[in-house]
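J.: sequence and predicted structure are below.
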Amino acid sequence: MTKEQIIFLHIPKTAGTTLREIVYAQYAVDRITPIYRDERFMDMETFSQLPPEKKDAADIFIGHFAYGFHQHLSGNRPYKYATMLRHPIARGLSLYNHLKNLQFAGSEISFSELLKNKGSQFRNNQSRYIAGWGTQKMLETAIQNIEKDFLFVGITERFNESLLLASHDLGWQLKPYKRRNVTSTMWATNYADQLRNDKESMQELQKLNTIDMQLYEYANKRFSQQIASHFPNAVEKLLHFENRLHQAA
């Protein structure tokens, strides 16, 4: 494992729930601090009030918080950030399906109406997480933050490769896992398919994520360079890992 405390930004709908389970397979449970606005977990307000020794005890933090979380730490231990990014359109479709099936179940709310209630979640949300809330120059700041403070940035569409990179960057062991919270298979109605066939809504979704698309393209290129640099035999290693996954299924 790395000597730094790892701050894992769980950006919604980027396979973070699956990642959270993988985290629990990598670290001792008393060295993990999940932070969510959910009664099962600690929230940010409670964490901020913890004494320094409690904060220092964690080796990894994971939750729906943005860059800047390190300001709540004691400063006694070094830190690095980590996260997963997903293609912005795929993420937007997954988010729409999630909201329509959960928060707006039984409602005939349209995509344009949904944006009035949840617009910020669809608008360059990944860039805002990595740049930090309220940042004006989101793309520039997000890239600067990645280059300066992120030890690991995975790609959801390249999930197994991401775990391979995590084995190098975070010292994780490659272990079999199960996909969790996959919205396309959780409910009977897949609203993402309906939205995908709505040309006007898809154009709006693309306009809302122009910065996220640039960030994703940068991160994907960076990811490919890291895989090539760290794993000259990446294809062989990935094939071996995926064979283990198939055997464990």
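T.: Yes, it's here.

J.: please count neighbours and contacts with C-alpha atoms only from this point.
T.: Noted.

J.: what's the span of stretch 95-114 from first residue to last?
T.: Its start and end residues considered, stretch 95-114 measures 11 Å (CA to CA, to the nearest Å).

J.: can you list contacts of that stretch?
T.: Contact with stretch 95-114 is made by 12, 13, 122, 183, 184, 187, 189, 190, 191, 192, 195, 201, as judged by CA atoms under 8 Å, 6 or more residues apart in numbering.

J.: again, 10 Å this time
T.: For stretch 95-114, contacts defined as CA atoms under 10 Å, 6 or more residues apart in numbering pick out 12-14, 89-94, 115, 118-119, 121-122, 181-184, 186-195, 198, 200-202, 204-205.

J.: and the residues you listed, which are buried?
T.: Buried members of the contacts of stretch 95-114, counted by 16 or more other CA atoms under 10 Å: 12-14, 89-94, 115, 122, 183-184, 190-192, 195, 202, 205.

J.: residue 126 against residue 212, yeah?
T.: Yes. Using CA atoms under 10 Å, residue 126 makes contact with residue 212 at a distance of 6.2 Å.

J.: give me the common contacts of those two.
T.: Counting by CA under 10 Å, 6+ apart, the common neighbours of residue 126 and residue 212 are 85, 86, 87, 88, 138, 142.

J.: from those residues, which single one is nearest residue 228?
T.: Closest to residue 228 out of the shared contacts of residue 126 and residue 212 is residue 85 (18.9 Å), distances taken as CA to CA.

J.: next one for the comparison:
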Amino acid sequence: MLVFIHINKTAGRTVRYILRSSFGGRHCEVEPWHAPWTGPPFSSADLARLRRYYPRLESIGGHRLRGYVDLEEAGTTFRYFTFMRDPLRTCASRFQYNVQYRGKKDLVFEDWIQQKWVRNHQTKMIAGSANVDKAIRILRRKNIFVGLTEHFDESLLLLKALVAPGLDISYRRVNVAGDKTIAKQLLTDKASRQLLVEANQADLALYQYVCHELFPQYRADYGPHLDSHLRQYQQQRQNRFNYWNLTVSRLKQYLLYKPVLYLYRKGVPVA
């Protein structure tokens, strides 16, 4: 089973569409059954309950999946992957998203950047804390594939070859910010950039590890034809999704899974 650990603002929504396009009703955007955002992340118990409604499940993804949580299910091999992005740009984009798309017009960057949940977010998604050594151990122990948003097409090609041969990597970009003015201002202003650096020390270290250790290994494992295959893929890639699979996935998500989650959280017995 593919397990996509969705880190915010790393092209994750496009990856989610790729998974839905590839697997249709065999993919689910998961949440813990107890609550969408509070309490422990998605667990093996959550997966066991999910299986009642997705018996042919082949992939799961979501913001509440974590690298440090070991999913267990008899007879299932879990293949974890995620995407990382330059931590300063990621953090600046997250602030911009809160202002532009969540309508928090009065949000003050200098206050926002000091909040614990904002800082070193990518490392915490893997390790549960801002512990770079722990994050690296988890990546290695669980063989978590880490794509790079800055090398998105190449990452997809590597992911398909090394981890997920059944993946359909035709796609079009989803949820791309049109106006990046706020993020650019934060990155170019000396004072705000320094605050971004201070808030992402662990993420910067982990990102460098992925760029200089893991990603070169993926390239070596792929073999000598990677560059030519990448050019061919970019020239021939169809700018589309499988809309039948997208529709099936969405219908199952919103007509079955979400209603059952709602009832469960209200204390209504569900099968």
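T.: Everything's here; your move. Model, not experiment: these values are computed from the prediction.

J.: hmm, back to that, ok, residue 126 and residue 212 of structure 1, which is more surrounded?
T.: residue 126 (32 against 25; other CA atoms under 10 Å).

J.: give me the element the counterpart of the more buried one in structure 2 is part of.
T.: Taking TM-score structural alignment, residue 126 of structure 1 has residue 122 as its aligned residue in structure 2. Per DSSP states H and E: residue 122 of structure 2 is located in helix 121-127.

J.: and the helix or strand following that helix, how far from structure 1 on average?
T.: Per DSSP H and E, helix 121-127 of structure 2 leads on to helix 132-141 as the next helix or strand towards the C-terminus. Once the two models are superposed, helix 132-141 of structure 2 sits on average 0.8 Å from its counterpart in structure 1 (mean CA distance after the TM-score superposition for structure 1).

J.: and for helix 132-141 of structure 2, what's in contact with it?
T.: 67-70, 80-81, 120, 122-129, 143-146, 201-207, 209-210, 214.

J.: corresponding residues in structure 1 for that helix?
T.: Using TM-score structural alignment, helix 132-141 of structure 2 corresponds to residues 139-148 of structure 1.

J.: helices or strands next to the helix holding residue 122 of structure 2 in the packing?
T.: For helix 121-127 of structure 2, the packing partners by 3 or more CA pairs under 10 Å, 6 or more residues apart in numbering; DSSP states H and E come out as strand 79-84, helix 87-100, helix 132-141, helix 201-209.

J.: one more pass at 8 Å, please.
T.: Other helices and strands packing on helix 121-127 of structure 2, by 3 or more CA pairs under 8 Å, 6 or more residues apart in numbering; DSSP states H and E, are helix 132-141, helix 201-209.

J.: contacts only, for the equivalent of residue 206 of structure 2 over in structure 1.
T.: Counting by TM-score structural alignment, residue 206 of structure 2 corresponds to residue 215 in structure 1. Contacts for residue 215 of structure 1 (CA under 8 Å, 6+ apart) come out as 127, 139, 142, 143.

J.: where do the helices of structure 1 begin and end?
T.: With DSSP state H, the ranges of helices along structure 1 come out as 16-26, 44-48, 52-56, 88-101, 111-122, 125-131, 138-149, 159-169, 183-186, 191-196, 199-207, 210-230, 234-248.

J.: and those helices: which comes nearest residue 34 of structure 1?
T.: Closest of those to residue 34 of structure 1 is helix 16-26, at 8.6 Å (criterion: CA to CA).

J.: what span of structure 2 is that closest one aligned with?
T.: Counting by TM-score structural alignment, helix 16-26 of structure 1 corresponds to 12-22 in structure 2.

J.: what separates residue 169 of structure 2 from residue 7 of structure 2, distance-wise?
T.: Taking CA to CA, one finds residue 169 of structure 2 at 19 Å from residue 7 of structure 2.

J.: do residue 262 of structure 2 as well
T.: Distance of residue 262 of structure 2 to residue 7 of structure 2, given as CA to CA: 24 Å.

J.: between those two, which is the more surrounded one?
T.: In this view residue 262 of structure 2 and residue 7 are compared by other CA under 10 Å, and residue 7 has more residues nearby, 25 against 14.

J.: surely the more buried one and residue 83 touch.
T.: Yes. Counting by CA atoms under 8 Å, residue 7 of structure 2 does reach residue 83; the two are 6.9 Å apart.

J.: picking that back up, filter the contacts of helix 132-141 of structure 2 down to the buried ones and hand me the ChimeraX line.
T.: Only the buried entries of the contacts of helix 132-141 of structure 2 go into this ChimeraX selection, using 16+ other CA under 10 Å:
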select :67,68,69,80,81,120,122,123,124,125,126,127,128,129,144,145,146,201,202,203,204,206,207,210,214
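
J.: identify the residue of structure 2 aligned to residue 157 of structure 1.
T.: Under the alignment (TM-score structural alignment), residue 157 of structure 1 pairs with residue 150 in structure 2.

J.: ok, the residue nearest to its match when sequence neighbours are not counted - contacts?
T.: Leaving aside its sequence neighbours, residue 150 of structure 2 sits nearest to residue 85 (CA to CA, 6 or more residues apart in numbering; 6.7 Å). Residue 85 of structure 2 makes contacts with 10, 148, 149, 150, 207, as judged by CA under 8 Å, 6+ apart.
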